[in-house]
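In: I would like to see how this sequence folds:
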Amino acid sequence: MSKEHFTPRKLVTIDSHIYAIPIRLGFQVALKFNQKHFIIRIVRNLENPNIPGFICEGEGINSGVLSSSSAAINTIYGRVFGNKSKTKYLGATMLGFHNPYMIQQMLNNVDFRPFTICLYGIKIFMASIPDNNNYEGFASSFMYKYKQKQSVIWQKIEGGLFSISIFQNGEMVKQFQDITASSVWNQTQLLRNCDGIDLFGINHPLVQFKFKERYERLFSKTCTLDDWNNKRIMQYMFKLYLKKHVPGDDELWYRILN
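Out: As a prediction, the model looks like this:
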């Protein structure tokens, strides 16, 4: 499985925190209905790359790529057993999203598990937390109304800029960029009583913990002689062992040691 797609609509609680179940490209499940065999697969959705696609195959019939697992399964089931069949299956259940064992298997070896937090009564989906200390690559989203229409508010930090993209029905209708979270949110004229950095989710305790956890996971607490030429590792070692005891910053001490 080459890549993960995550969706905030499929959630599971682990250690009191809510995580998204990964919908992974290449994942497939074999099904058996009335002695006939079917396979449902998760593939790329070329029409909308922001969501996964689903294909169901059975008795030589192919559903084509659909945006819903339920639609893929029920389309082929209807063709195989007759369109008059009233039997309907929930795609998420057929894929095993109700089964704790299957969920754990899907979560194995996933480096980052997106999760949700709640601020100002809004559920914010934390889509990406980078393994650096400057927030580059951070992304989060939530649902909110823009010009009276329910929209997906997609937030990210890229190239040193805070960006907000607003999507309606899968299409981006507006985008804002600025150098701080507060200033970019001021441009939107939305949620004026809320702090922009809070709306991104960056200051939430769980998010800060995940930042620290991912950053520290990159490095061992010891270093080798070869690591002395790796600026990033040496800066981490400085913060870990020297910062509390010596004057100066990591940049100064890196130059001294090299």
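In: contacts, neighbours, all on C-alpha from now
Out: OK.
In: can you pull out the helices in the stretch 1-150 of the chain?
Out: Listed from the start of the chain, the stretch 1-150 of the chain has helices (DSSP state H, counting those that start in this stretch) covering 69-81, 91-94, 100-107.
In: all strands for the stretch 1-150 of the chain, in order.
Out: Here the stretch 1-150 of the chain has its strands, by DSSP state E, counting those that start in this stretch, at 4-14, 17-24, 28-33, 36-43, 53-58, 61-62, 115-119, 122-128, 139-146, 149-158.
In: relative to strand 17-24, how tilted is the fifth one?
Out: In other words, strand 53-58. 60 degrees (axes from the mean of the first three to the mean of the last three Cα atoms, to 10 degrees).
In: just to revisit the earlier point, which one of the strands of the stretch 1-150 of the chain lies nearest to Leu107?
Out: Among the strands of the stretch 1-150 of the chain, the nearest to Leu107 by Cα to Cα is strand 17-24 (6.8 Å).
In: which secondary structure elements does that closest one contact?
Out: strand 4-14, helix 100-107, strand 115-119 (3 or more Cα pairs under 8 Å, 6 or more residues apart in numbering; DSSP states H and E).
In: name the residues of that strand that are buried.
Out: Ile18, Tyr19, Ala20, Ile21, Pro22, Ile23, Arg24 (16 or more other Cα atoms under 10 Å).
In: about what we covered before: let's have the helices of the stretch 1-150 of the chain in a markdown table, adding mean neighbour count and distance to Gln235.
Out: Shown next, in a markdown table, are the helices of the stretch 1-150 of the chain (neighbours: other Cα atoms under 10 Å; distance: least, Cα to Cα, whole Å):
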| stretch | mean neighbour count | distance to Gln235 |
| --- | --- | --- |
| helix 69-81 | 20 | 47 |
| helix 91-94 | 15 | 45 |
| helix 100-107 | 14 | 32 |
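In: can you say which of these is nearest to Glu57?
Out: helix 69-81 (6.8 Å).
In: let's see this one next to it:
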Amino acid sequence: MKTLISLKDRDFIIEVVETSSNYGQIPGYICKCDGIQNELCDSLTAAVNSIYKKIFQTNAKYSGPVVMGFDIPIISEILLKDLSFCTFIFSLGKLNIWVLEIGKSNKNEWNFAGIGYKTSFMHTYQKQRCIYLQELNDDCCQVTIYL
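Out: The predicted structure follows:
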């Protein structure tokens, strides 16, 4: 997917590419403007901000999803219309928590969450970005940390 956006009267092209990791397929992001292109970035925000900084010599920060228009309801609706389930994101302090799957149960002690419930968030641990995956299995909650 390629998208053209305009920041300070300059055209930025953002390309979302499919890459692979030890954990399967993941998105990668490349941003181009005025003949300058970044290396493959693991976040949309990093891709936009790296090129913006090179062009304007400033440390201004832009949210990649907002720049792409994901906060505009009609764009989100079009992108999500054929999906049977979409993730939910909510903020808790400095964390953005993604709800990936929802399950339900009759277990009051689990707040009625059930088998299949999954959430994840990214956090820096020992100067390395990690993904924390929380899952409810048959009789326990499992947390897996991917470095």
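In: on that earlier part again, could you export the helices of the stretch 1-150 of the first structure to a markdown table, including columns for distance to Val29 of the first structure?
Out: Below are the helices of the stretch 1-150 of the first structure laid out as a markdown table (distance: least, Cα to Cα, whole Å):
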| stretch | distance to Val29 of the first structure |
| --- | --- |
| helix 69-81 | 11 |
| helix 91-94 | 8 |
| helix 100-107 | 11 |
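In: distance check, the aligned residue in the first structure for Ile30 of the second structure against Ser163 of the first structure.
Out: If you follow Ile30 of the second structure across to the first structure using TM-score structural alignment, you land on Ile55. Relative to Ser163 of the first structure, Ile55 of the first structure is positioned 34 Å away (Cα to Cα, to the nearest Å).
In: please apply the same query to Asn99 of the first structure.
Out: Relative to Ser163 of the first structure, Asn99 of the first structure is positioned 37 Å away (Cα to Cα).
In: neighbour count winner among these two?
Out: Ser163 (22 against 11; other Cα atoms under 10 Å).
In: settle this for me: that one is touching Ser183, isn't it.
Out: No: here Ser163 of the first structure does not reach Ser183: they are 10.3 Å apart, not a contact under Cα atoms under 8 Å.
In: for Gly116 of the second structure, list the residues it contacts.
Out: Shown in contact with Gly116 of the second structure (Cα atoms under 8 Å, 6 or more residues apart in numbering): Glu101, Ile102, Gly103, Glu135, Leu136, Asn137.
In: ok, Asn108 of the first structure next?
Out: Asn108 of the first structure makes contact with no residue under the criterion Cα under 8 Å, 6+ apart.
In: aligned to it, what sits in the second structure?
Out: Asn108 of the first structure maps onto Lys81 in the second structure, by TM-score structural alignment.
In: what does Ser151 of the first structure give?
Out: Counting by TM-score structural alignment, Ser151 of the first structure lines up with Tyr132 in the second structure.
In: give me the number of residues near the counterpart of Asp9 of the second structure in the first structure?
Out: Applying TM-score structural alignment, one finds that Asp9 of the second structure aligns to Gln35 in the first structure. Per other Cα under 10 Å, the neighbour tally for Gln35 of the first structure reads 7.
In: now Arg214 of the first structure
Out: The tally of other residues near Arg214 of the first structure (other Cα under 10 Å) stands at 17.
In: repeat for Lys32 of the first structure
Out: Lys32 of the first structure is flanked by 10 other residues according to other Cα under 10 Å.
In: for it, which non-adjacent residue is closest in space?
Out: Phe38 (6.0 Å; Cα to Cα, 6 or more residues apart in numbering).
In: what about the spatially most central residue of the second structure, distance to Ile78 of the second structure?
Out: Nearest to the geometric centre of the second structure sits Ser43, at 6.9 Å (Cα atoms, centre = their mean). Computed as Cα to Cα, the Ser43 of the second structure to Ile78 of the second structure distance reads 22 Å.
In: got it, and Gly28 of the second structure?
Out: Gly28 of the second structure is 21 Å from Ile78 of the second structure, by Cα to Cα.
In: and if you look at Gln57 of the second structure?
Out: Counting by Cα to Cα - Gln57 of the second structure and Ile78 of the second structure are separated by 35 Å.
In: equivalent analysis for Val17 of the second structure, please.
Out: 20 Å.
In: contact partners for the spatially closest residue to Leu95 of the second structure that is not a sequence neighbour?
Out: Leaving aside its sequence neighbours, Leu95 of the second structure sits nearest to Phe121 (Cα to Cα, 6+ apart; 6.7 Å). Taking Cα under 8 Å, 6+ apart as the contact definition, Phe121 of the second structure lies against Leu95, Asn96, Ile97, Trp98, Ile131, Tyr132, Leu133.
In: run a quick neighbour tally on the closest residue to Ile131 of the second structure other than its chain neighbours.
Out: When the adjacent residues along the chain are set aside, Ile131 of the second structure lies closest to Met122, with 4.6 Å between them (Cα to Cα, 6+ apart). Met122 of the second structure has 16 neighbouring residues, counting by other Cα under 10 Å.
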